[in-house]
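Novice: all I have is the shape, not the residue letters:
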């Protein structure tokens, strides 16, 4: 979009928050870059230039605006609605792969050479993987500087910087302030707007999103299907444990009118970026609800549903392998039965965690841990035991990979080849674990019931044909269809 100068200028002049994260405005006279909705008086069009990423702005010598903080805007929806090289790379960079494995590790996961990966990212985003990861590290550093009393040396290494000098230089270059100046400004703001006390070691963040957002079935679905010991609803927040690259964490997510309040407790602060990215992905916060709802509203059957509660999101996951296991546990059983099966696995094979603030007890067990269990201990039909054991063994030995970098077409084919994996299981994994925005569930009982009540075809083949006009947003259409029923997934708990 950043190449459409006229459209970008209109968005900046109208301070249109819908375009935050889609592109960034760099002001040639001040050498500052902003989000489109920046509250300052817009510069003259001839003094504006536009970039597709904050990293591209920084690479071109611009620093972040202190008013609108463009580094904290929602991410581009492009990276979660596409499955090409650039989109998969961006999801992996957000998941911290460059910091942990370097650019060669990123390229290896994508199946391309380092040179090809760098060239395609540079062509589309104006910045290579190192610059993109550097921008992400700068934002993580800012969060730690402003929200914790950690010594600056600890902030630097927790943010992924290799040295204190690089940390200082980057913060000064990106924000035009030293780390100490950033903390001083944040301290003054905190004194004028005191926050609620938090547990030591807990970080409090605001996760932005593009409005509108309908929280009912988003959080309702997560809570209604929650695995005991791993997830819970407490004091108005969805809470769960997180398995992370350097340790574990506990997150509490609370819907607010203009953001999601996020409280993170981490065993290793180096996991902050990854934990935040996975929570955003789980709540589908980088979606473009205006574009999605506009297309779905073109169908006269869906239009009243969209008008009633615009901005529905797809409830996703923080762990693709965990969700695949739970999808198998949920085959042909009730939500309550699936939760019971999952809870037993967690108690028997999950890793214990301490949660002084609530009732979370375990991390969900890894595929490796589940691959070693006795199949006879599973209270399910023999055919489903085979499905379960085949899945976890392939996940454990690496012959099946599920992650933010998964190729949607290839992964669907590999899942369909497994015993006991039919269209419903594959599509629900594609929708909620892989993040395919066009995944569709025409055989799902709730979808078929909603279709029948709305006068849509209720047979899978006919409904699939009728849903062609909803593409590429059929996963969101499913959320609107599910929301017509009285199932508890559609409501926030009291």
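Specialist: On my side now, so go ahead. Owing to the predicted nature of the structure, the values given are computational and were not obtained by experimental measurement.

Novice: C-alpha from now on. contacts and neighbour counts both.
Specialist: Fine.

Novice: residue 461 in helix, strand or coil?
Specialist: Per DSSP: H, G, I helix; E, B strand; the rest coil, the local secondary structure of residue 461 is helix.

Novice: ok, now which ones touch it?
Specialist: By CA atoms under 8 Å, 6 or more residues apart in numbering, the residues touching residue 461 are residue 442.

Novice: mind checking how far it is from residue 479?
Specialist: Residue 461 sits 19 Å away from residue 479, going by CA to CA, to the nearest Å.

Novice: ok, now residue 288?
Specialist: Taking CA to CA, one finds residue 288 at 15 Å from residue 479.

Novice: these two: which is more packed in?
Specialist: Each of residue 288 and residue 479 has its neighbours counted (other CA atoms under 10 Å); residue 288 has more, 23 against 19.

Novice: how about that one, nearest residue that isn't a chain neighbour?
Specialist: The shortest distance from residue 288 to any non-neighbouring residue, by CA to CA, 6 or more residues apart in numbering, is to residue 77 (6.0 Å).

Novice: hang on, that neighbour packs against residue 286?
Specialist: Yes: judged on CA atoms under 8 Å, residue 77 makes contact with residue 286 at a distance of 5.1 Å.

Novice: who's more crowded, the two?
Specialist: residue 286 (22 against 18).

Novice: now do the contacts for that one.
Specialist: Counted by CA under 8 Å, 6+ apart, residue 286 has contacts 74, 75, 76, 77, 80, 209, 210, 280.

Novice: how many other residues sit next to the last one?
Specialist: Here the neighbour count serves as a burial measure; for residue 280 (other CA under 10 Å) it reads 23.

Novice: separation between it and residue 325?
Specialist: With CA to CA as the criterion, residue 280 and residue 325 are 22 Å apart.

Novice: got it, and residue 212?
Specialist: Distance, residue 212 to residue 325, by CA to CA: 32 Å.

Novice: okay, the two: which has more neighbours?
Specialist: For residue 212 versus residue 325, the count of surrounding residues by other CA under 10 Å is larger for residue 325: 22 against 18.

Novice: which helix or which strand is home to the more buried one?
Specialist: Assessed by DSSP states H and E, residue 325 sits inside helix 320-329.

Novice: which residues are contacting that helix?
Specialist: With CA under 8 Å, 6+ apart as the criterion, helix 320-329 contacts 317, 338, 341-342, 364-367, 384, 387-388, 391-392, 395, 402-403, 425, 428-429, 432-434.

Novice: alongside the first one, take a look at this:
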């Protein structure tokens, strides 16, 4: 991590102001600039005239700026930035809590439920989040609701009452008061700003990602692994295309369709997403889980800078700028698929998972051709007879044991628990070894520093690159892993 990045992470005023003066988009979402003379807060790259140093303060979160009495800038929309990549690197309590807040846990389970998931008391969690992010869990959840509401008001034809409940507000009055306070506008005034076509019944959203963004490489990873019934992928000749899948959400099923292509303009880009939800209250959860899939909070510039000059990774990064680690919207599903995929090819694992979905998944009606089922839940997996599964008996027992651990809550893959604790619990289950536990950490938990030295693809790529030293690649070894995997395509 560079000296400047470290200083900004510590909210050093001089370093933050330098980023604001240069309108450095790399720090959008990492900190926020509040201007005393105007009463607004902005992202560092805001195109407005740079305020005087004496008139600004810096905040770690939009919620902290709002709690200090500032309103969101109407020009740069600071609450629409990707999340801070620092949360993924540190995996500290604040980062784990923020991922759960984005998923709507506070709205569904309250602060007590959030605290229980991260293993703290509500009071101690309040202290930790206030120290780290400048706001407590209620304020952070309120900021999340306001952002979701603004996007829905400006981009959908939902009634304002439906928007209020879709965003997680307890009442229309609370919704109206929050929007006026955060944006200095009524919901009706926000709706008057929108432009472009709208589709009733669907949520057409643009999900912010830091660029460059290698969308075609992400699709190239997802497409051959797409399981009929729960996933559909379509790849055009240039490598871009669409990916769609079903979502098992807290209040009911849903689907998402993504348009994936390369986004190379520096700054912030947008991935087009079309959601169809059984219950609009699942909007925040659906967006958060799809952002995990997209690895939307990654800082590709920081990753590329770390690998620059490395004789192995440097050329690969320049070949595929903005390569992401494919995440997953469901940790439980990813873990089951990882166990199924032990020591078999991608095509072989896909065939077995397809049978699991067809025989044990829950059928759902969708508007997307090919999407017909939800993935079997943990209770269903736990109740299976290992002898009936199309795999070696020992692996079948491992799969059923994993389902039991997930169903009982012994193992939780919702990104709330500490990653090291999750790995230890997974390794304690029969039939789950380091490759499986680390692959789950890579894709389900969003761990940025996973390496799989025993993976056959990694061994093949490393054999062709003498002198490779994975220890030099910390704390971004997950991205090094993806570059090594994708480099095999260049050798075909």
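Specialist: Right, received. Where do you want to start? Computed from a prediction, not measured in an experiment: that's the story for all the values here.

Novice: so where is stretch 131-145 of structure 1 in structure 2?
Specialist: Alignment of stretch 131-145 of structure 1 against structure 2: residues 139-153, by TM-score structural alignment.

Novice: mean distance between the matching stretch and structure 1 after superposition?
Specialist: Comparison of stretch 139-153 of structure 2 with structure 1 after fitting gives an average deviation of 0.8 Å (mean CA distance after the TM-score superposition for structure 1).

Novice: can you tell me what sits against that stretch?
Specialist: With contacts defined as CA under 8 Å, 6+ apart, stretch 139-153 of structure 2 is touched by 62-64, 66-67, 79-80, 101-102, 104, 106-107, 158, 160, 163-164, 166-169, 175, 178-179, 182, 187, 190-191, 203, 205, 283-284.

Novice: and that stretch, how far out from the chain's middle?
Specialist: 17 Å (CA atoms, centre = their mean, to the nearest Å).

Novice: do the same with stretch 19-32 of structure 1
Specialist: That offset, for stretch 19-32 of structure 1, works out to 24 Å (CA atoms, centre = their mean).

Novice: pull up the aligned stretch in structure 2 for it.
Specialist: Stretch 19-32 of structure 1 maps onto residues 27-40 of structure 2, going by TM-score structural alignment.

Novice: what number of residues lie near the equivalent of residue 251 of structure 2 over in structure 1?
Specialist: In structure 1, residue 251 of structure 2 lines up with residue 246, judged by TM-score structural alignment. Residue crowding around residue 246 of structure 1 was assessed by other CA under 10 Å; the count is 14.

Novice: same check, this time on residue 331 of structure 1
Specialist: Counted with other CA under 10 Å, residue 331 of structure 1 comes out at 16.

Novice: host element of it?
Specialist: Residue 331 of structure 1 belongs to no helix or strand, assigned by DSSP H and E.

Novice: which element, helix or strand, includes whichever residue in structure 1 pairs up with residue 283 of structure 2?
Specialist: Aligned by TM-score structural alignment, residue 283 of structure 2 pairs with residue 272 of structure 1. According to DSSP H and E, residue 272 of structure 1 maps onto helix 272-282.

Novice: mean deviation, that helix versus structure 2?
Specialist: Relative to structure 2, helix 272-282 of structure 1 is 0.8 Å off (mean CA distance after the TM-score superposition for structure 1).

Novice: if I look at residue 223 of structure 1, how far off is residue 466 of structure 1?
Specialist: Distance, residue 223 of structure 1 to residue 466 of structure 1, by CA to CA: 31 Å.

Novice: tell me which of these two has more neighbours.
Specialist: With neighbours defined as other CA under 10 Å, residue 223 of structure 1 and residue 466 compare such that residue 223 has more, 23 against 13.

Novice: give me the distance between the longest helix seen in structure 2 and the centre of its chain.
Specialist: Looking across structure 2 with DSSP state H, the single longest helix is helix 137-155. Distance of helix 137-155 of structure 2 from the chain centroid (CA atoms, centre = their mean) equals 17 Å.

Novice: re the thing from before, residues contacting the match of residue 251 of structure 2?
Specialist: Each residue near residue 246 of structure 1 by CA under 8 Å, 6+ apart is listed here: 268, 270, 271.

Novice: filter the residues you listed by whether they're kept in structure 2.
Specialist: Counting by both residues aligned by TM-score structural alignment, their matches' CA atoms under 8 Å, those that remain in contact in structure 2 are 268, 270, 271.

Novice: buried ones among the residues you listed?
Specialist: 270, 271 (16 or more other CA atoms under 10 Å).

Novice: got the kept ones among the contacts of residue 246 of structure 1 as TSV, with distance to residue 145 of structure 1 columns?
Specialist: Output for those, formatted as TSV (distance: CA to CA, whole Å):
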residue	distance to residue 145 of structure 1
268	16
270	14
271	15
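
Novice: next, residue 263 of structure 1: secondary structure please.
Specialist: strand.

Novice: what residue of structure 2 matches up with it?
Specialist: By TM-score structural alignment, residue 263 of structure 1 lines up with residue 274.

Novice: what about that match, neighbour count?
Specialist: Using other CA under 10 Å: residue 274 of structure 2 sits among 18 other residues.

Novice: what's the answer for the one 10 residues further on, then?
Specialist: As a burial measure, residue 284 of structure 2 scores 23 neighbours (other CA under 10 Å).

Novice: and residue 379 of structure 1, by the same measure?
Specialist: 11.

Novice: how far away is it from residue 279 of structure 1?
Specialist: 32 Å.

Novice: give me the number of residues near residue 373 of structure 2?
Specialist: Neighbour count for residue 373 of structure 2, taken as other CA under 10 Å: 24.

Novice: alignment lookup: it to structure 1.
Specialist: Per TM-score structural alignment, residue 373 of structure 2 is aligned with residue 362.

Novice: contacts only, for its match.
Specialist: If you count contacts by CA under 8 Å, 6+ apart, then residue 362 of structure 1 has 229, 230, 241, 346, 347, 350, 351, 352, 353 around it.

Novice: ok, the residue nearest the centre of structure 1 - contacts?
Specialist: Residue closest to the mean C-alpha point of structure 1, counted by CA atoms, centre = their mean, is residue 281 at 0.9 Å. Applying CA under 8 Å, 6+ apart, we find residue 281 of structure 1 in contact with 316, 317, 318.
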